[in-house]
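Any chance you can model this:
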Amino acid sequence: MLYLDCAATTPPYDEVIDTIAEVMKTHYGNPSSIHGLGVQAEKLLHSAKEVIAGAIGVQPANIICTSGGTESNNLAIRGAAYHYQNRGKHLITTQIEHPSVKEVFYGLEREGFRVTYLPVNRNGCLELETVKEALCEDTILVSVMHVNNEIGTIQPVQAIGQLLAKYPKVLFHVDAVQGVAKLPFSPRAWGIDLCSVSAHKFRGPKGAGFLYRREGVQLKPLLVGGGQEDGLRSGTENVPLIVGMAKALRLSMQNLPEKLEHKYRLRRYLVDGIVSIPELTLMGSERNEEMAPHIVHFAFAGMKAEVVVHALEQRQMYISTKSACASEASDPSEVMLALGCTREQAVSGLRISFSDELQIEDMERFLLALREVVRELSPMLGKSSVKRGKQR
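Okay, here's the model as predicted:
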């Protein structure tokens, strides 16, 4: 079995599973309770936040624990838009954001906010000048993902943060779900005001995540009640999952430069193999420095993506189509359309995403299986589709 869908989710570390079970069994107190069990849970919660904050170079007070990336994105974008709407009602994002970001903006548009959706280039990268041109007196928030979850393109968030430093009334939010623990990431140094993170993308538990909030940034809470998480996320904290998230982040950040170098070697091997198959078209850039180390995306024009996914599944190899949140829909990929792909290509996109535990031999096995699948399926295509697939 070869699991190549790590952008959708990752198997949790054994140590994380053990830690979560131990906390559930022995530290089940409510961290808001004043008795001993509650105090123990509160200490564990604070310790976990210290680990999380230390991993990204911020303070524990900057960390708001949530249920994952979707809630973090909603809290950051809605919370900022509602709180600062007296300054203006113009928001900026890109055409290739995750559904948990773009659907929030669609909703805010219906509520009277004005949203600019910035285009990207053919490789899926946002140009800095495009951001600058979209800014106006009414702008209160810019939201740009760190790594595109479908194509894998790294966005210039550090440069955008430097640009927005000249606009103190404009907040900068980054969906860092596919970047944290995969690439170097420093929200404070990069001028980021808010960033969203999800634990199950770095071998932590599902149902846990956090939002980094810079000091001084105010948000209108989406959930009210007991006032937990500095009043921004009411509800009893899920201490076992938060502790598990902290442990997973610490383990994932260990030896990050070595892991990064290893995954880029795997990516290079995989990209070279895909480019050598005439029927396939690589999405994004062939250059490692422009792309995340763990995601490779390609199109098999004329062939529905799910057909390829199931053909590989029969060989016990697991990849995906677009974002896992939208993979069951047969509509063309909005991200691929934004890159200028044809509709035929945009329904044929396939995503490979992998962990640092794999080796070159695993990529060799996968490429052998992929070539077999392409040979089997190619007779189903018209000659014109095959020719289009050769164009790069």
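
Every contact and neighbour count from this point should use C-alpha atoms.
Will do.

now the strands for the stretch 1-150 of the chain?
2-3, 63-66, 90-94, 114-118, 139-143 (DSSP state E, counting those that start in this stretch).

would TSV of those strands with mean neighbour count and distance to H35 be doable?
Formatted as TSV, these follow (neighbours: other C-alpha atoms under 10 Å; distance: least, C-alpha to C-alpha, whole Å):
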stretch	mean neighbour count	distance to H35
strand 2-3	18	45
strand 63-66	23	23
strand 90-94	23	45
strand 114-118	18	48
strand 139-143	24	42
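
Please produce a markdown table containing those strands, extended by distance to H200.
Shown next, in a markdown table, are these (distance: least, C-alpha to C-alpha, whole Å):
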| stretch | distance to H200 |
| --- | --- |
| strand 2-3 | 15 |
| strand 63-66 | 13 |
| strand 90-94 | 24 |
| strand 114-118 | 28 |
| strand 139-143 | 22 |
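
Tell me which of those strands lies nearest to D362.
Closest approach to D362 among the strands of the stretch 1-150 of the chain is made by strand 2-3 (7.5 Å; C-alpha to C-alpha).

Which elements pack onto the closest one?
strand 317-318 (3 or more C-alpha pairs under 8 Å, 6 or more residues apart in numbering; DSSP states H and E).

what element comes up after the strand it packs on heading to the C-terminus?
helix 334-338 (DSSP states H and E).

So which of the strands of the stretch 1-150 of the chain is nearest I34?
Checked against C-alpha to C-alpha, the stretch from the strands of the stretch 1-150 of the chain lying closest is strand 63-66, at 20.6 Å.

any residues touching that closest one, and which ones?
With contacts defined as C-alpha atoms under 8 Å, 6 or more residues apart in numbering, strand 63-66 is touched by 49, 52-53, 72, 208-213, 229-230, 232-233, 237, 242.

Could you also give me the structure for this second sequence? I'd like to compare it with the first:
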Amino acid sequence: MIYFDNSATTVIEPQVLKTYTDVATKIMGNPSSLHNLGTVAERMLQASRKQIADLLSKEPAEIYFTSGGTEGDNWVIKGVAFEKKIYGNHVIVSAVEHPAVKESAEWLKMQGFAVDFAPVDKNGFVKVDALAALIRKDTIFVSIMAVNNEIGAIQPIREIAELLANQPTISFHVDAVQAIGKIPLTEFLPERVDFATFSAHKFHGPRGVGFIYIKTGKKIQPLLSGGGQENNRRSTTENVAGIAATAKALRLALTDFDRKTAKLLAMKQVLLAALATYSDVVIFSQTENFAPNIITFGMKGVRGEVLVHGFEAHDIYISTTSACSSKAGLASSTLVAMNVPPQIATSAVRISLDESNHMAEIEQFLTIFKQLHEKFQKIK
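The predicted model follows:
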């Protein structure tokens, strides 16, 4: 099997799975319990929190655990909007955000908030000048993803941070789910960022676990109410085993970063060079200012899902852009925002690599692609 769908989810690392199993079987207490078993669980919880904070060069009190990226995005967008509603009701998100952000923004509109979607250029990058033009006196929140999940475009987070440097009343959120372990922390966590969202299963951690960064002093309303866990901000009994495994996964993801990203980029360059030789292939992901692991392209006249299943028949797994909307058979929302014609947008497929992949798999993929291309040419 060749697995090229790592932006959808990654395989849990054996060391991470061992951490999960060890904690789940040996630390049985509820962290909120007063007895010694609860104390042991609480210590593990706080040790994991500190490890994650240290890896991100943040403070432990700035890390809050969630069930993943979708909950994190929903919590930040809704929680900050309602917390700051007395100061204004205008929110800006980019036109190429993950559905967890875009749908949350649409929900805010139904609650009476004004929402603007910052446009992108033909390559999928947020137009900072256009974003600046959208800012109003009542703007309270801006949310921009670090790495686009559909084409891998690295958004100009630092430039936007500079834009907002003199706008202290505007909260700045970054969806960093696709960024961790793929681009340097400094590119998506500059000091101006107030909130950031992460999901463990994107970096070889367990599914159903994530965390958000909330800068000290920033306020947010809870999304979940109940027992007062996570400093009264996110009530529910913490998944201690999953959180400990997430801390381990993050440490491994950030270890040997330069070597891993160089390997990803080398494989991506081989793929791009080969795909560029086909006149009917349209490539949407390049190398400069794009994540090293994502290649999105389309074959004219062939719908993306057809190509996905064609590869699947050869035990090669890719996807039609976002995993969260691929089963709906819709065109990539990012490509639509880039004004790509619908007949081209619906042909898009995404390869998302991992450091565990290797060149032999790239060569096999290209061999099968050539066969599929010839087959589709005959049909067309």
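
quick one on the thing from earlier: how about the strands of the stretch 1-150 of the first structure, which one is nearest K304 of the first structure?
Counting by C-alpha to C-alpha, K304 of the first structure lies closest to strand 2-3 out of the strands of the stretch 1-150 of the first structure; the figure is 20.7 Å.

mean deviation (superposed) between that closest one and the second structure, please.
By mean C-alpha distance after the TM-score superposition for the first structure, the fitted strand 2-3 of the first structure averages 0.4 Å away from its aligned residues in the second structure.

what range in the second structure does that strand sit on?
Under TM-score structural alignment, strand 2-3 of the first structure corresponds to residues 2-3 of the second structure.

ok, residues contacting that stretch?
Under the criterion C-alpha under 8 Å, 6+ apart, residues 315-318, 357, 361 lie in contact with stretch 2-3 of the second structure.

Quick check: PyMOL command selecting the buried ones in those residues.
To isolate the buried ones among these in PyMOL, judged by 16 or more other C-alpha atoms under 10 Å, type:
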select buried, resi 316+317+318+361
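
any idea which of the contacts of stretch 2-3 of the second structure is closest to L189 of the second structure?
N357 (27.4 Å).

Wasn't the closest one part of a helix?
No: per DSSP: H, G, I helix; E, B strand; the rest coil, N357 of the second structure lies outside any helix segment and is coil.

residues contacting it?
Applying C-alpha under 8 Å, 6+ apart to N357 of the second structure gives the contacts Y3.

Please repeat the previous calculation with a cut-off of 10 Å.
Counting by C-alpha atoms under 10 Å, 6 or more residues apart in numbering, N357 of the second structure makes contact with 2-4, 263-264, 267.

same thing with A48 of the first structure?
By C-alpha under 10 Å, 6+ apart, the neighbours of A48 of the first structure are 42, 54, 60, 239-247.

Name only those of these that count as buried.
Buried among those by 16+ other C-alpha under 10 Å: 42, 60, 239-247.

mind listing which of the residues you listed are in helices?
Applying DSSP state H to these, the entries found in helices are 42, 239-247.

Including distance to E376 of the first structure, could these go into a markdown table?
Shown next, in a markdown table, are these (distance: C-alpha to C-alpha, whole Å):
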| residue | distance to E376 of the first structure |
| --- | --- |
| E42 | 57 |
| V239 | 50 |
| P240 | 47 |
| L241 | 44 |
| I242 | 46 |
| V243 | 47 |
| G244 | 44 |
| M245 | 42 |
| A246 | 45 |
| K247 | 44 |
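
Identify the farthest-apart pair in those residues.
The two members of these with the most space between them (C-alpha to C-alpha) are E42 and K247, at 16.5 Å.

Now stretch 119-137 of the second structure: buried residues?
Buried, per 16+ other C-alpha under 10 Å, within stretch 119-137 of the second structure: 119-120, 123-128, 131, 134-135.

Output those in a markdown table; the columns should cover distance to E191 of the second structure.
Formatted as a markdown table, those follow (distance: C-alpha to C-alpha, whole Å):
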| residue | distance to E191 of the second structure |
| --- | --- |
| P119 | 24 |
| V120 | 24 |
| N123 | 27 |
| G124 | 24 |
| F125 | 21 |
| V126 | 20 |
| K127 | 21 |
| V128 | 18 |
| L131 | 20 |
| L134 | 22 |
| I135 | 20 |
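
H173 of the second structure: neighbouring residues, count only.
Around H173 of the second structure there are 27 other residues, counting by other C-alpha atoms under 10 Å.

one step back: of the contacts of N357 of the second structure, which are reproduced in the first structure?
Using both residues aligned by TM-score structural alignment, their matches' C-alpha atoms under 10 Å, the first structure keeps these contacts from the contacts of N357 of the second structure: 2-4, 263-264, 267.

Which single one of the residues you listed is nearest to I144 of the second structure?
L264 (24.3 Å).

Other residues contacting the helix or strand hosting that closest one?
Taking DSSP H and E as the criterion, L264 of the second structure maps to helix 257-275. Applying C-alpha under 10 Å, 6+ apart, the contact partners of helix 257-275 of the second structure are 181-184, 253-254, 281-283, 285-287, 290-299, 351-363, 365-366, 369-370.

Apply 7 Å and report the result again.
Here helix 257-275 of the second structure makes contact (C-alpha atoms under 7 Å, 6 or more residues apart in numbering) with 181-182, 281, 292-293, 295, 353-355, 359, 362.

quick one: A8 of the second structure and S325 touch, right?
No: applying C-alpha atoms under 7 Å, one finds A8 of the second structure not in contact with S325, separated by 10.8 Å.

hang on, the earlier thing: right, and out of the buried ones among the contacts of A48 of the first structure, which lies closest to Q158 of the first structure?
P60 (22.1 Å).

ok now do the residue lying closest to R233 of the second structure once chain neighbours are set aside, which residues does it touch?
Closest residue in space to R233 of the second structure, ignoring its immediate chain neighbours: P222 at 4.9 Å, by C-alpha to C-alpha, 6 or more residues apart in numbering. The contact partners of P222 of the second structure, by C-alpha under 7 Å, 6+ apart, come to 79, 233-234.
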